[in-house]
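> Provide a 3D model corresponding to the input given below.
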Amino acid sequence: MFSEKIRQLRKDRHLTQAEVAKEVGLSARGYQDLELGAKPRYDALLHIADFYGVSADWLMGRTDNPAVNR
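I've put the predicted structure just below:
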């Protein structure tokens, strides 16, 4: 679920894995591993959610609402 969501978010924005990895502070391989199903560290999850402007709960499948509550 997480891997599918981040892959789709990236593709919707026409970004490469390397571009996203750089923005969220991961290696290109580390980001690729996440898209292939690896579980994210908590800090990486938060950076990715912030980068895409969605909630971490939505990325992890805990809610159907991608909006960030601030």
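> contacts and neighbour counts: CA atoms only from here.
Fine.
> now do the helices in this structure.
Shown for the chain, the helices assigned by DSSP state H span residues 2-12, 17-24, 28-35, 42-52, 56-59.
> reformat these as a markdown table; add distance to residue 70 and mean neighbour count.
A markdown table is the format used below for the helices of the chain (distance: least, Cα to Cα, whole Å; neighbours: other Cα atoms under 10 Å):
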| stretch | distance to residue 70 | mean neighbour count |
| --- | --- | --- |
| helix 2-12 | 21 | 15 |
| helix 17-24 | 20 | 16 |
| helix 28-35 | 26 | 18 |
| helix 42-52 | 12 | 16 |
| helix 56-59 | 13 | 20 |
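> please generate a structure for the following sequence too, so the two can be compared:
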Amino acid sequence: MDYFKRIRELREDNDYKQREIAKLLNVGQRTYADYEYNKTRIPIGSMIILAKFYNVDMNYICGISDVKNTFPI
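Here you go, the predicted model:
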């Protein structure tokens, strides 16, 4: 699974709107939508914020692993 599918899946599974996650990342809703639709690459810093927010490790959020390990502290 590609990261853009995974970030959408995480958002929807946790009942968040795109605008809420966009605010967390300090970007506009349209920019965040572009991340989910793979129109714009998401910056690594934003990926880390999302991994911490959803408490999943980077391998999961990047689509490398299907195992939801917690974000390492």
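> TM-score of the superposed pair?
Scored by TM-score structural alignment, normalised by the length of structure 1, the superposition of the two chains gives a TM-score of 0.82; 70 aligned residues with a Cα RMSD of 1.5 Å.
> tell me the contacts of residue 10 of structure 2?
Contacts for residue 10 of structure 2 (Cα atoms under 8 Å, 6 or more residues apart in numbering) come out as residue 54.
> if you set the cut-off to 6 Å instead, what comes out?
Listed by Cα atoms under 6 Å, 6 or more residues apart in numbering, residue 10 of structure 2 has no contact partners.
> relative to residue 2 of structure 2, how far out is residue 36 of structure 2?
10 Å (Cα to Cα, to the nearest Å).
> same deal with residue 61 of structure 2?
Distance from residue 61 of structure 2 to residue 2 of structure 2, counting by Cα to Cα: 9 Å.
> cool, and residue 34 of structure 2?
For residue 34 of structure 2, the distance to residue 2 of structure 2 - Cα to Cα - is 14 Å.
> now do residue 57 of structure 2
15 Å.
> who's more crowded, those two?
residue 57 (19 against 12; other Cα atoms under 10 Å).
> tell me the counterpart of that one in structure 1.
With TM-score structural alignment as the criterion, residue 57 of structure 2 lines up with residue 55 in structure 1.
> dump the residue contacts of that match.
Counted by Cα under 6 Å, 6+ apart, residue 55 of structure 1 has contacts 49, 66-68.
> make a ChimeraX selection of the buried ones in the residues you listed.
Command for ChimeraX that selects the buried part of these, burial taken from 16 or more other Cα atoms under 10 Å:
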select :49
